[in-house]
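S.K.: fold the stuff below for me.
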Amino acid sequence: MKPETLNFFDKVYEVARQIPYGRVTSYGSIANYLGAKRSSRMVGYAMNCSHGKDVPAHRVVNRIGLLTGKHHFEGTNLMQQLLESEGIIIIDNQIQEFESVFWDPSLSSKAQ
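M.R.: Below is the predicted model of the structure:
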């Protein structure tokens, strides 16, 4: 399937699959990368619908590193457990040293 024929959710999933292990990005960064700057909420909806699509949705958080999507994962702390298993430190549902683990798709040649 050509990239221009993919729907928005599929484009979001394509970008999310590029997030490196041990790194995170934000809903807004994905939206901005896709040229839909004001569509961070739609990126969130896409993450909510990503179950069974081999998308590392646990690596997508809000713009300040809060695990705002954690209630969409099975179990009470699955999102946090997945991130912690990748070496990310979380305290009170917030990623610590967020800037050091943040991945910006617009700065990565891999997200093409």
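S.K.: from here on, contacts and neighbour counts on C-alpha atoms
M.R.: OK.
S.K.: can you get me the start-to-end distance on stretch 38-54?
M.R.: This stretch, stretch 38-54, spans 25 Å end to end (C-alpha to C-alpha, to the nearest Å).
S.K.: list the buried ones in it?
M.R.: Ser39, Ser40, Met42, Val43, Gly44, Ala46, Met47, Ser50 (16 or more other C-alpha atoms under 10 Å).
S.K.: confirm Ser29 sits in a helix?
M.R.: Yes - using DSSP: H, G, I helix; E, B strand; the rest coil, the assignment for Ser29 is a helix.
S.K.: count of neighbours near it?
M.R.: When neighbours are defined as other C-alpha atoms under 10 Å, Ser29 has 23 of them.
S.K.: one more, please, to line up against the first structure:
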Amino acid sequence: MSVFGVFYAIVRQIPAGKVATYGQIARLAGMPRCARTVGYAMAGCQDATVPCHRVVDRFGGTKACFDTHSPGTQRALLEAEGVLFRLDGTVDLERCQWAPSVSVL
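M.R.: Below is the predicted model:
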């Protein structure tokens, strides 16, 4: 399996209503310090089975690369799943960050 494939396999496990950070996905894949590579994988993903919109930056920020249909697409998708946002427009990571209880790989 390719490195991107490993990232995609992890992201597929994030349940609706939860998010993970790029760095968190990298650590779960055994590749700490590769958050940017996770970002490239999410931005270029063409597989509809990978919920890339559930991956945010370390501050809970959404990214414009997911706004292919209109500005705010990623936020709208997350809000539709029940993800909470703070007043500054970032995801409330304390309440919505995914915490896998078992090994994800």
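S.K.: in helices, which of the buried residues of stretch 38-54 of the first structure fall?
M.R.: With DSSP state H as the criterion, helices contain Ser40, Met42, Val43, Gly44, Ala46, Met47 from among those.
S.K.: alignment lookup: the first one to the second structure.
M.R.: Following TM-score structural alignment, the counterpart assigned to Ser40 of the first structure within the second structure is Ala35.
S.K.: surely its match touches Tyr22?
M.R.: Yes - look at Ala35 of the second structure against Tyr22 with C-alpha atoms under 8 Å: they come within range, at 4.8 Å.
S.K.: tell me, what residue is most central in the second structure?
M.R.: The residue lying closest to the centre of the second structure (C-alpha atoms, centre = their mean) is Val55, at 1.0 Å.
S.K.: could you pull out the strands for the first structure?
M.R.: 25-26, 60-61, 90-91, 94-95 (DSSP state E).
S.K.: adding distance to Phe102 of the first structure, write the ones you listed out as CSV.
M.R.: As requested, the strands of the first structure are exported to CSV (distance: least, C-alpha to C-alpha, whole Å):
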stretch, distance to Phe102 of the first structure
strand 25-26, 5
strand 60-61, 10
strand 90-91, 14
strand 94-95, 10
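S.K.: the ones in helices among the buried residues of stretch 38-54 of the first structure: which two are farthest apart?
M.R.: The span of these, defined through C-alpha to C-alpha, is set by Ser40 and Met47 at 10.6 Å.
S.K.: and the equivalent of Pro20 of the first structure over in the second structure, what does it touch?
M.R.: Correspondence of Pro20 of the first structure to the second structure, assessed by TM-score structural alignment: Pro15. The contact partners of Pro15 of the second structure, taken as C-alpha atoms under 8 Å, 6 or more residues apart in numbering, are Trp98.
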